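[1] sequence and predicted structure are below.
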Amino acid sequence: MAAIGSQSSKTITILLDQSFFIFAGLASFWLAWLVFREGLATGGWWLVGLFFVVWAIVSYLALPRLHRILSNMYVPNYFIGRTRTADGILSDPINLSVRGSEEKLHKAMTAAGWVLADDITPRSAWKMVLTVLSGRSYPNAPVSPAFLFGRRQDFAYQQEVDGNPRRRHHVRFWRCPDGWLLPGGHRVDWLAAGSYDKSVGLSLFTFQLTHKIDEDIDIERDYIIESVKKSEKYIRVTVLKDFSTGYHSRNGSGDLIRTDGDLPILEVGRVRIDKPIATLKRFGIIMDGTIHDRCPRNHETLLEELWSRRPPQILIGSVLMILASLFAVGQTLVDISSWTETLAVVTNIEQIDINLANTALSIMAVLNILLVIVEFILVGLLLRGSNRARISLLAVAMLAIITESLSVTTGRINASAVLLLTSIGVHIMIMMLFSSDAARYFTERR
């Protein structure tokens, strides 16, 4: 009976998670519509930032979540020779593989003049934006995450062109799971996806700012192979002819891609290493956009590091929830301080029981403060890994979005409505973060 009850509870939790996940996506579209409606209705200064606000909401909140939902429905959850974006969209093809240790692979790439890309952090992302805008060199510029085997790349190498980060050669590498074989029974240690960034533009699918790649990815594949072979005489190359059917398609940003379907295998096992190379320890977070609910049990996905530390999705969402709670407390204090003036205006319009009104205000203030206390407790439990606290906070954020949306929908734009729209956006972000894979995996394992 206990096992049945546990299974039933797990099923309910999964259904709630899926419901919150979908609601967050729909709410982001609703927020975009509210901002658009109020901007057109009022005009003036509001129209100045209207386009950018709606674009940011749709591109970075609504469309990614929509793609994620649709991808769960139609993208197969097994290896098909394609990587996936953080939004779950099919991305660059796997066009290269490697046999050999990580140390020898690093030696071969660095000897060929390739530079290890930085991890994406707030600092590196900001530096990337500045260098792209200014055209300055950034040899270690980070590359966007792509996903294979349920995780982002283990590392990536790149070569700038003319000292400009807008154009670069780059290739991402993933370690294959232990005992995993390619279709056809071939064993390799690494899979890779190489492409050439030719410019910066907007994604066709999400309208996010991103690099645009050259259509013929076979040229980049062959360039990577030739550059490595020139620098290391011990490297050999074998080719799996027609590994996949040659095709024309699009990658995760909507760029055209064309390939002949061959899969070369770089044999780096004979590369000589004079002294040990310090390999970087990478921390692969399962980000919100992955379409994998589970990773292969026998795969070294670095998820154990994820369980031992709180993922950014949990930390950022908790900070936003605390800020939203403090805002609610401040709003309650403002209502209490201005209650006398409000009551004087209302009594001139209609007859009301002042004592009853004061009692109602007191009850509402106490309830709001109690709710904030409960939210603080839930945040504390969530930081300790409580899955029930995460589900409860998702429910709180959903109720806040519904009530605040009704308040804005029934009125017109003013200072109070602007604050409500901001609050709606914050609570949508909270739902996006707490319904992400990283947040869910963290609380389920803890």
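    On my side now, so go ahead.
[2] drop to CA atoms for contacts and neighbour counts, all remaining ones
    Noted.
[3] now do the contacts for residue 28.
    57, 58, 61, 62, 425, 428 (Cα atoms under 8 Å, 6 or more residues apart in numbering).
[4] right, and the last one touches residue 401 too?
    Yes: using Cα atoms under 8 Å, residue 428 is in contact with residue 401, at 7.3 Å.
[5] the nearest residue to residue 197 once chain neighbours are set aside: how many residues sit nearby?
    Once flanking residues are discounted, residue 197 sits nearest to residue 213: 4.3 Å by Cα to Cα, 6 or more residues apart in numbering. Using other Cα atoms under 10 Å, residue 213 has 24 neighbouring residues.
[6] residues touching residue 213, list them.
    With the criterion set at Cα under 8 Å, 6+ apart, residue 213 makes contact with 195, 196, 197, 198, 199, 255.
[7] what about versus this one:
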Amino acid sequence: MDKLTRLGVLFRLLWRLLVLVLTFGLAYVTAFVAFPYLDKRLPLLEALLLLYLALAYLGIPAIIRFWRLAIRPNHIPLYAVTPDGWPSDPVNIVILAKNQQQLISAMAAAGWQQADKANLKNLAKMLWAVLLNRPYATAPFSSLHLFGRAQDIGFQIQQGNPPTPRHRHHVRFWRLPLTPGEHARFWQIALQDLLIGKREVWVGAATHDIAPFAIRWRSGQITHLIDEMTDRERDFLIDSLKQAKALGSLTTVKAGQPLRFRGQTFGVNIVADGYVKVVKLRRFYR
């Protein structure tokens, strides 16, 4: 082991130790400072709820982000990741479109609603719709990252009677960067034979929300429960484009081996066949 490698190992060990100290520090402050303070001023249930919100949505995510400053995620291009760098939804579909408007038009013709931006107002509106089982056809998505950024656009088909955000088919898309970046080269090589003419490449991750509530095992946050057989959602999307006569051609690209990995929520093990379906839209969709 050369000197540079030894220094790298030492740095990672020290960084892990620092994260461990911060984790114990957060636990100590929560149990012996924050809780006694809140318990004296609020009813027990309110104090516990406030502590949960602070830990799940501020404290634990902050420590995970600090960990990821030095310990980079190890994933192949088939994954989109959470803002903290953890593998999340498999990337399983690519759409080749003339431009973003053609993508929006084709998805609309296939029955998909474009998701609203995930700002505070829209997130509160979605939470209200989920809790009361009320319609919100363009409910926002949480952010997942590919190519070093959150999704550029998302679409959904909600289910139920009436259809609500509790159960929905949904897909996130990232436009492939024109310049090489995180994983971009992989897609440029994989799709080089298909990129004839000026077309934009939209890399997508399609999943199916099958229950309104689940717990993220790393942070304790509340989220949707997704169907672990993610290939079915990819095929559902493709079938909807076929029925709308928006599909020009369909090609399969092998992106890796069949995958099975632990999902973001308790009890979910994501399954993917290792293939990405590439859809070229028909020209008349503008």
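    Perfect, thanks for sending it. Only a predicted model underlies this, so the values are computations on that prediction, with no experimental measurement involved.
[8] TM-score of the superposition?
    The TM-score (TM-score structural alignment, normalised by the length of the second structure) is 0.78; 251 aligned residues with a Cα RMSD of 2.7 Å.
[9] about what we covered before: quick check: neighbours shared by residue 428 and residue 401 of the first structure?
    Counting by Cα under 8 Å, 6+ apart, the residues touching both residue 428 of the first structure and residue 401 are residue 27.
[10] where does the residue located most distally from the centre of the second structure sit: helix, strand or coil?
    Going by Cα atoms, centre = their mean, the residue of the second structure most distant from its centre is residue 40, 39.3 Å out. Put simply, residue 40 of the second structure is helix when judged by DSSP: H, G, I helix; E, B strand; the rest coil.
[11] and the contacts of residue 213 of the first structure, which of them are buried?
    195, 196, 197, 198, 255 (16 or more other Cα atoms under 10 Å).
[12] so which of the contacts of residue 213 of the first structure are in strands?
    195, 196, 197, 198, 199 (DSSP state E).
[13] adding secondary structure and distance to residue 358 of the first structure, write the contacts of residue 28 of the first structure out as CSV.
    Shown next, in CSV, are the contacts of residue 28 of the first structure (DSSP: H, G, I helix; E, B strand; the rest coil; distance: Cα to Cα, whole Å):
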residue, secondary structure, distance to residue 358 of the first structure
57, helix, 40
58, helix, 43
61, helix, 41
62, helix, 42
425, helix, 32
428, helix, 33
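[14] nearest to residue 112 of the first structure among the residues you listed?
    Relative to residue 112 of the first structure, the closest of the contacts of residue 28 of the first structure is residue 61; by Cα to Cα it sits at 39.6 Å.
[15] count of residues packed around the counterpart of the closest one in the second structure?
    Under the alignment (TM-score structural alignment), residue 61 of the first structure pairs with residue 58 of the second structure. If you count neighbours by other Cα under 10 Å, residue 58 of the second structure ends up with 12.
[16] now do residue 330 of the first structure
    12.
[17] helix, strand or coil for the nearest residue to residue 196 of the first structure once chain neighbours are set aside?
    Distances taken as Cα to Cα, 6+ apart place residue 169 nearest to residue 196 of the first structure, at 4.7 Å, with adjacent residues excluded. Look at residue 169 of the first structure: counting by three-state DSSP, its state is strand.
[18] what's the match for residue 169 of the first structure in the second structure?
    Checking TM-score structural alignment: residue 169 of the first structure goes with residue 169.
[19] same check, this time on residue 155 of the first structure
    Residue 155 of the first structure maps onto residue 153 in the second structure, by TM-score structural alignment.
[20] surely its match and residue 144 touch.
    No: at 11.1 Å, residue 153 of the second structure does not count as touching residue 144 under the criterion of Cα under 8 Å.
[21] looking at these two, which one has more neighbours?
    residue 144 (24 against 20).
[22] alignment lookup: that one to the first structure.
    Match for residue 144 of the second structure (TM-score structural alignment): residue 146.
[23] and if you look at residue 242 of the second structure?
    So residue 242 of the second structure corresponds to residue 229, using TM-score structural alignment.
[24] just checking, its match touches residue 223?
    No: with contact defined as Cα under 8 Å, residue 229 of the first structure does not count as touching residue 223 (9.9 Å).
[25] so the nearest residue to residue 111 of the second structure once chain neighbours are set aside versus residue 91 of the second structure, what's the distance?
    Counting by Cα to Cα, 6+ apart, residue 157 is the residue found nearest to residue 111 of the second structure once chain neighbours are left out, at 6.9 Å. Using Cα to Cα, to the nearest Å, residue 157 of the second structure is found at 19 Å from residue 91 of the second structure.
[26] which one's more surrounded, these two?
    A direct count of neighbours by other Cα under 10 Å for residue 157 of the second structure and residue 91 places residue 91 higher, at 30 against 22.
[27] now do the same contact list for the counterpart of the more buried one in the first structure.
    In the first structure, the residue matched to residue 91 of the second structure (TM-score structural alignment) is residue 94. Contacts for residue 94 of the first structure were tallied using Cα under 8 Å, 6+ apart; they are 81, 82, 83, 191, 192, 193, 194, 263.
[28] which two of these have the greatest separation?
    83 and 263 (14.7 Å).
[29] more neighbours, these two?
    residue 83 (26 against 21).
[30] that one maps to what in the second structure?
    Match for residue 83 of the first structure (TM-score structural alignment): residue 80.
[31] so that match sits in a strand?
    Yes: assigned with three-state DSSP, residue 80 of the second structure falls within a strand.
[32] quick one: the residue mapped onto residue 47 of the second structure from the first structure from residue 44 of the first structure, how far?
    Aligned counterpart of residue 47 of the second structure in the first structure: residue 50 (TM-score structural alignment). Counting by Cα to Cα, the gap from residue 50 of the first structure to residue 44 of the first structure is 10 Å.
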